[in-house]
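> no sequence on this one, just coordinates:
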């Protein structure tokens, strides 16, 4: 599917690709950014705390292939976005891991979400944000997990409202919820 996207199509200032775990959302988002024909910048939010996470990160790097500049920004996405040069296309992967990092740092999540939204809209380049849909499961059994699920849902709603393109990916299949694919 992604290989058939035409080259040199412009992305909206903000696009959002949302889906469940292993839904194909990152691969789809990579295809969107690659189809823009602009230099590609990958903003990574994951932190490799153990061997399993290091392996996941390595697999994502292999899947992306060559031609990506990577910026590690597990906490300060606003600074990373402010430093993006014009004339690039950005893939931010992912908002869910960033929110996890900020929650564990005991940050004010509402203030952080507002700052992130402003930074995304002010970025000098179009940004595709990958995020997880967590609301389709059962209510978590503990307060921390419920708080996170709720914060993620609010962040996703905020990003979707500001995005010119919102695509959900289920079982590797994209479904446009808002806007038009380039």
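All right, it came through fine. Being a predicted model, the structure only gives us computed values, none of them experimental.
> hey, let's count contacts and neighbours off CA atoms from now on
Fine.
> which SS class is the residue nearest the centre of the chain?
Among the residues of the chain, the one closest to the centroid is residue 130, at 2.3 Å (CA atoms, centre = their mean). Look at residue 130: counting by DSSP: H, G, I helix; E, B strand; the rest coil, its state is strand.
> got it, and residue 166?
Applying three-state DSSP: residue 166 is strand.
> Now do the buried residues in the helix or strand where residue 120 lies.
For residue 120, the host element (DSSP states H and E) is helix 109-122. Using 16 or more other CA atoms under 10 Å as the test for burial, helix 109-122 gives 109, 112, 113, 116, 117, 119, 120, 121.
> Same check on stretch 147-154?
148, 149, 151, 152, 153.
> Would you map the helices across this protein?
Per DSSP state H, the chain carries helices over the ranges 25-35, 51-64, 77-82, 95-104, 109-122, 143-162.
> Need the winner for burial among these.
Here the criterion is mean neighbour count by mean count of other CA atoms under 10 Å, and of the helices of the chain the winner is helix 25-35, at a mean of 23.
> what comes into contact with that helix?
With contacts defined as CA atoms under 8 Å, 6 or more residues apart in numbering, helix 25-35 is touched by 2-3, 5-9, 11, 17-19, 40, 63-64, 89-91, 93, 128-130, 168-170, 172, 174.
> quick one, it and helix 51-64 angle?
With axes from the mean of the first three to the mean of the last three CA atoms, to 10 degrees defining the directions, helix 25-35 sits at 30 degrees from helix 51-64.
> My guess is the residue nearest to the centre of the chain contacts residue 16. True?
Yes: between residue 130 and residue 16 a contact is recorded at 6.0 Å, counting by CA atoms under 8 Å.
> Distance to residue 136 added to the buried residues of helix 109-122, as CSV?
Listed next are those as CSV, based on distance: CA to CA, whole Å:
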residue, distance to residue 136
109, 22
112, 24
113, 21
116, 24
117, 24
119, 28
120, 26
121, 28
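> Spatially, and excluding backbone neighbours, which residue is closest to residue 39.
residue 88 (4.8 Å; CA to CA, 6 or more residues apart in numbering).
> Touching, the one you found and residue 40? I think so.
Yes: here residue 88 reaches residue 40: they are 5.9 Å apart, a contact under CA under 8 Å.
> out of those two, which sits in the busier spot?
Shown here are residue 88 and residue 40; by other CA atoms under 10 Å, residue 40 has more neighbours (20 against 17).
> Enumerate every residue touching the more buried one.
33, 34, 67, 68, 69, 88, 89, 90, 91.
> for comparison:
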């Protein structure tokens, strides 16, 4: 491609396409020279959703990681699981894999609202990726009541707590009280539930007060829900790690 600016000419050479790229890594479960390639539905994808501007990142993975297994607690499977991670960390796909281990059909409890075209595209992308075996219930605010109303034994995936918190704060609701109610309700639920959240406090300090309030509130909510859940998983660069119980 040739660009002309101020009478100068510059030629851009494109990098090799993804199918030719190789990831030269070694370690448990990964052989040196494991190929990195785009696949339609990876077991661990980078992030909760795929959009066109970052399709290179979102559609590739190293497919050598084993599917994580839910631990046996007190003679049975964990009933409440929190999955956390940064943006494009693979946390939503990890949560989906964990939820489906409880069986199908599963219930997808969506807290997102399609407020603009970008969010609408993300929601559509999520639905197409999940495929069959899921029933979607939308609940931007009344999460605790929705979990009680759907507590018929079917596994549920809540995606995500961060958007739920954002909705509560924008609505002027008592987010602290809602988070406390959610934490208290989890042990009483009959069916399993997997909750997705975001690690938002690991970066720079936000420049505006509202963003700082949101960061701090998200940290408080994550701590409360993690304490109430049987298991907590962290997804880092598509690699799942169970951090509770150790």
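It's in. In this text the structure is predicted, and so the values were computed from the model without any measurement.
> circling back to that earlier point, identify the residue of the second structure aligned to the residue nearest to the centre of the first structure.
Under the alignment (TM-score structural alignment), residue 130 of the first structure maps onto residue 196 of the second structure.
> same deal with residue 117 of the first structure?
So residue 117 of the first structure corresponds to residue 183, using TM-score structural alignment.
> Distance of its match relative to residue 107 of the second structure?
19 Å (CA to CA, to the nearest Å).
> Repeat that for residue 124 of the second structure.
For residue 124 of the second structure, the distance to residue 107 of the second structure - CA to CA - is 16 Å.
> do the same with residue 92 of the second structure
The gap separating residue 92 of the second structure from residue 107 of the second structure is 14 Å, by CA to CA.
> now residue 154 of the second structure
For residue 154 of the second structure, the distance to residue 107 of the second structure - CA to CA - is 7 Å.
> And residue 3 of the second structure, by the same measure?
51 Å.
> Just want to know which of these two has more residues nearby.
Legend: neighbour count by other CA under 10 Å for residue 3 of the second structure and residue 107, higher for residue 107 (20 against 10).
> what's the more buried one in contact with, if anything?
The contact partners of residue 107 of the second structure, by CA under 8 Å, 6+ apart, come to 134, 135, 136, 137, 154, 155, 156, 157.
> Which residue in the first structure aligns with the fifth one?
Under the alignment defined by TM-score structural alignment, residue 154 of the second structure corresponds to residue 88 in the first structure.
> Test my guess that residue 16 of the first structure contacts residue 167.
Yes: judged on CA under 8 Å, residue 16 of the first structure makes contact with residue 167 at a distance of 6.3 Å.
> Mind checking which of those two has more residues around it?
Taking other CA under 10 Å, residue 16 of the first structure and residue 167 do not tie; residue 16 has more neighbours (28 against 24).
> What distance do you get for the aligned partner of that one in the second structure to residue 192 of the second structure?
When the second structure is aligned by TM-score structural alignment, the residue opposite residue 16 of the first structure is residue 82. From residue 82 of the second structure across to residue 192 of the second structure, the span is 11 Å (CA to CA).
> can you check residue 184 of the second structure too?
In terms of CA to CA, residue 184 of the second structure sits 15 Å off from residue 192 of the second structure.
> Out of the contacts of residue 107 of the second structure, give me the one that has the most neighbours.
Busiest of those [other CA under 10 Å] is residue 156, holding 29 neighbours.
> which ones are touching that one?
So, once contact is read as CA under 8 Å, 6+ apart, residue 156 of the second structure ends up touching 99, 106, 107, 108, 109, 191, 192, 193, 194.
> Residue most distant from the centroid, the first structure?
residue 141 (26.6 Å).
> Residue in the second structure paired with it?
Aligned partner of residue 141 of the first structure by TM-score structural alignment: residue 207.
> Next, find the distance separating that match from residue 215 of the second structure.
11 Å.
> next one: residue 9 of the second structure
46 Å.
> With residue 162 of the second structure instead?
10 Å.
> Same question for residue 238 of the second structure.
From residue 238 of the second structure to residue 215 of the second structure the distance is 23 Å (CA to CA).
> Ok, residue 221 of the second structure next?
For residue 221 of the second structure, the distance to residue 215 of the second structure - CA to CA - is 10 Å.
> Same question for residue 131 of the second structure.
32 Å.
> cool, and residue 226 of the second structure?
Taking CA to CA, one finds residue 226 of the second structure at 16 Å from residue 215 of the second structure.
> And for residue 164 of the second structure?
13 Å.
> quick one: contacts for the match of residue 154 of the second structure?
Contacts of residue 88 of the first structure by CA under 8 Å, 6+ apart are 38, 39, 40, 41, 125, 126.
> which residue in the second structure lines up with the fourth one?
Using TM-score structural alignment, the equivalent of residue 41 of the first structure in the second structure is residue 107.
> quick one on the thing from earlier: contacting residues around the match of residue 16 of the first structure?
With CA under 8 Å, 6+ apart, residue 82 of the second structure has these contacts: 194, 195, 196, 197, 225, 226, 229, 231, 232, 233.
> repeat for residue 175 of the second structure
By CA under 8 Å, 6+ apart, the neighbours of residue 175 of the second structure are 165, 168, 169.
> Which residue is the nearest non-sequential neighbour of residue 156 of the first structure?
residue 131 (7.4 Å).
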